[in-house]
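Colleague: Structure, please.
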Amino acid sequence: MRGNEFAELQAFVCITEQGSFVRAAERLQVSPSALSQTIKGLEARLGVRLFHRTTRRVGMTQAGERLLKRLKPAFAEIESAITDTTELGEQPRGKLRLHTFRVGYQLYLEPLLAAFAETCPEIELDLTLDDHPVDMIESGFDGAIRLGELLEQDMVAIPLGPMLRHCVVASPDYVARYGKPRTPSELHQHRCINWRWPGQIHPYQWEFQRDSGWFRVAVNGPLIVNDLRAMLDAAVNGVGIAFSVEAWATPLIREGRLVTMLEPWCAPFDGFYFCYPRQRHHLAAMRAFIDFLKQHVR
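Modeller: Purely as a prediction, here's the structure:
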C-alpha cells in the first residue's frame, strides 16, 4: 500500500469518528476542500461511494459501513504494534483502553488506581464504565472487566475474586411499613425497583435458585433505573425493594441502612474476570497491568 492510499484510509476513519468533514479537517490539520478531494480520490479508487453528503450531516453508505467495520480493528492493531515498539524501554508506558462493568470497577479496580499509578507512572488507563457488554476488538478496547457468564470466546480470562451472590434488600423503614416477602413469588405484592440492562428494552428479571434450578421473576414497582448504584440509593431512601450484588450492598447492610430478605433463594454465581484478546498480551503496558492485578487482587 502506497503512502497516499494509507492517508486516504486514515482520512476516511477520521471523518467517521468526528462526524463531519469540517471537524475531521481540523483534526488532520488540512482544509475541508483538501479532505473532500482525498475522499473523492478514495471513492474513485474503490469504485463506490462511502458517504451520503448533505448540507447538514454526513452519513455512511452501506459500502462505507462495511469498510469501517474492517478498518477499525486493523487500525487498532497497527496502533498496538507501534505502541509495543515504543515500549521496549525499561519502563512500561502507553495507554490501555479498558471497558469495565460499574460493580467490577468498584470492587476490584477503583481501590487499586492510586497504587497502580504509583507503580506504573508511564501507563495511562483510559476507562469506560458501562454495564453494556461490547465487542472489545471492534470497539478498540485492550481489555475488560466483566462477569464470567459474559466472557467472549477466544479471550484470555483472569479471575478477580470468588463467586458472587445476589441479595434482595430494602430499607428498615420499608420493612416496617410493608413487611418482607417470604418467597420470590410474593415480590409481586411489593414495590420493587427495576433495573434495565443498557441496550435492552425490558427490565432485568430477578434470578433465584431452588432445588429445581434457576428461575426468574419479573417484578413491578414505582421506579426503573439503568444504573445499579441508583437502584441501591433508591432502596436506602425507602422507594422499594432492590436486587443487587451482595458484595456491593454489604457496606450499606453493615451500617443498618439496608436489610436482607429471601436469602435461601439467593445462590452464588460466576464472578468477575479481567479478560483481553490474546494478541494484546505482548504489549508491555498490558503485561505490567496483568502482573499488577495478579499481585494485588485477591
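Colleague: alpha carbons only for contacts and neighbour counts from here, please
Modeller: OK.
Colleague: by contact count, what packs against the helix or strand hosting Glu17?
Modeller: Element membership of Glu17 [criterion: DSSP states H and E] is helix 3-18. Secondary-structure packing of helix 3-18 (3 or more C-alpha pairs under 8 Å, 6 or more residues apart in numbering; DSSP states H and E): helix 21-28, helix 32-46, helix 62-86.
Colleague: one more to put side by side:
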Amino acid sequence: MRQPNLSYVALFAAVVEAGGFRVAAHRRGLSASSVSDSIRRLEAELGVRLLNRTTRSVTPTEAGARLLERLRPALDEIDAAFNDLDDSTQRPVGTLRLSVPVPTARFVLPRLIPAFLERYPGVSVEVAMDNAHIDIVAAGYDAGVRYEESLAKDMIAVPIGPRRQRFVAAASPGYLQTHGTPAHPSDLLGHRLIGHRFETGKLGVWEFERAGTTIRVPPQGPLLSSSHDLEVGAALAGVGIIYTFEEHLRPALDRGELLPVLEDWWQAFEGPYLYYNDRRHMPSPLRAFVDFLKETAAT
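Modeller: Got it, this is the predicted structure:
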C-alpha cells in the first residue's frame, strides 16, 4: 500500500476530535470543503471508508476508530516535537482551547486572560462556555475548568480563581416585605423559589449547611431556568428567592437591590480547577498557561 499523505491523516484525526468538518476546518484555518476533500482522498488511498457522514453528524467507522486509536500516540509525538521547537525559543505559539462553565468565563477568566495574552503575544485563546461534563480530549480542548467533585481521576488539576466560593440566597426588599423572611431552610417550602436547571436536564437542588447539618431543598416556584441572567433579573423584579453563586448576586447585594436570606446557612465550597490530560508532552500554550496560573497564585 502506498504511504498515505500525513497531512490528510492529521486532518482525519482533527475531524473526529471536533465531531465535524466545519469545526475542524475553523481550527485549522481551512475551508470545510477542502477538509472534506482531503479525507475523501485519504479514504481513496487506503481503500476503506473512515467516516460515517450524515447531515447532522460525522463519526468514525469501525475501521476509522481502530486506525485513530493506533495513530493517536504518533500524532501526539509529532505535536510534541513541534512544541519542543516552541520551547527552544521560549516563545509559546498556537491556540489554547478551553472549555469552562459560565461562572468561570464571567468572573474568573476576565481577570486572567488579558494579562496572559499580553505576556505571550504568540498565543491565542479560544473559550467555549459549557456547564456540561464533557470529554475535553475527545472534544478537542486542551483543558477545561470544573470543580473537584467533577474531576476525572486521570486528569491533572491546577487551582484557578478563588479558592473558596459560596452559594448565597437573596430576595428583593419588596418580595420580603410581602412574603416575609424565612428564618430556617424548612421555611422555604412556603416561599416562591427561583430554580436552575442544568443543560443536562438535572435540577439544581439547594443545599444549606450549618454546624454539620445539611438541608436539601428542591426549588419549587414560578420560574425554572438554565439562564443565570434571567434568574437574577427575576429576583431583582421580586419574583422570588434565588440561591446561586455569590459572584452573580454580589453587585445587587452591595447596592441593596437584593437582601441576604438565611445567611448563616450559606454553603461554602472549594473553588474551581483547571484540568487537563495526563500526558508526557503538553502543548506550549497550555504549559505557559499552567505556569502562569501557578505564578499568579503565588503572588
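Colleague: Overlay the chains and give the TM-score.
Modeller: Superposed pair, TM-score by TM-score structural alignment, normalised by the length of the first structure: 0.80. Supporting alignment: 289 aligned residues with a C-alpha RMSD of 3.6 Å.
Colleague: for Leu249 of the second structure, what are its contacts?
Modeller: Leu249 of the second structure is in contact with 168, 232, 258, counting by C-alpha atoms under 8 Å, 6 or more residues apart in numbering.
Colleague: so which of the residues you listed is the most crowded?
Modeller: For the contacts of Leu249 of the second structure, the largest number of neighbours (other C-alpha atoms under 10 Å) sits with Leu258, at 27 neighbours.
Colleague: which residues does it contact?
Modeller: 170-173, 235-236, 249, 252.
Colleague: try Ala63 of the second structure
Modeller: Ala63 of the second structure touches 48-50, counting by C-alpha under 8 Å, 6+ apart.
Colleague: before we move on, the earlier item: in strands, which of the contacts of Leu258 of the second structure appear?
Modeller: 170-171 (DSSP state E).
Colleague: and the contacts of Leu258 of the second structure as CSV, adding distance to His191 of the second structure?
Modeller: Below are the contacts of Leu258 of the second structure laid out as CSV (distance: C-alpha to C-alpha, whole Å):
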residue, distance to His191 of the second structure
Ala170, 12
Ala171, 11
Ser172, 13
Pro173, 14
Ala235, 13
Leu236, 16
Leu249, 19
Ala252, 21
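Colleague: Greatest separation within the contacts of Leu258 of the second structure: which pair is it?
Modeller: Taking C-alpha to C-alpha as the measure, the contacts of Leu258 of the second structure span a maximum distance of 14.1 Å, between Pro173 and Leu249.
Colleague: quick one, strands of the stretch 101-250 of the first structure?
Modeller: Applying DSSP state E, counting those that start in this stretch to the stretch 101-250 of the first structure gives strands spanning 123-129, 143-147, 155-159, 164-170, 193-195, 206-210, 213-217, 223-225, 242-245.
Colleague: Any chance of JSON lines for those, columns distance to Met286 of the first structure?
Modeller: Converted to JSON lines, those look like this (distance: least, C-alpha to C-alpha, whole Å):
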{"stretch": "strand 123-129", "distance to Met286 of the first structure": "9"}
{"stretch": "strand 143-147", "distance to Met286 of the first structure": "9"}
{"stretch": "strand 155-159", "distance to Met286 of the first structure": "12"}
{"stretch": "strand 164-170", "distance to Met286 of the first structure": "26"}
{"stretch": "strand 193-195", "distance to Met286 of the first structure": "33"}
{"stretch": "strand 206-210", "distance to Met286 of the first structure": "35"}
{"stretch": "strand 213-217", "distance to Met286 of the first structure": "37"}
{"stretch": "strand 223-225", "distance to Met286 of the first structure": "34"}
{"stretch": "strand 242-245", "distance to Met286 of the first structure": "28"}
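Colleague: Glu26 of the first structure: which of those strands is closest?
Modeller: strand 123-129 (23.5 Å).
Colleague: how close does the closest one sit to the second structure?
Modeller: Strand 123-129 of the first structure differs from its equivalent in the second structure by a mean of 0.8 Å after superposition (mean C-alpha distance after the TM-score superposition for the first structure).
Colleague: buried residues in that strand?
Modeller: Buried residues in strand 123-129 of the first structure, counted by 16 or more other C-alpha atoms under 10 Å: 123, 125, 129.
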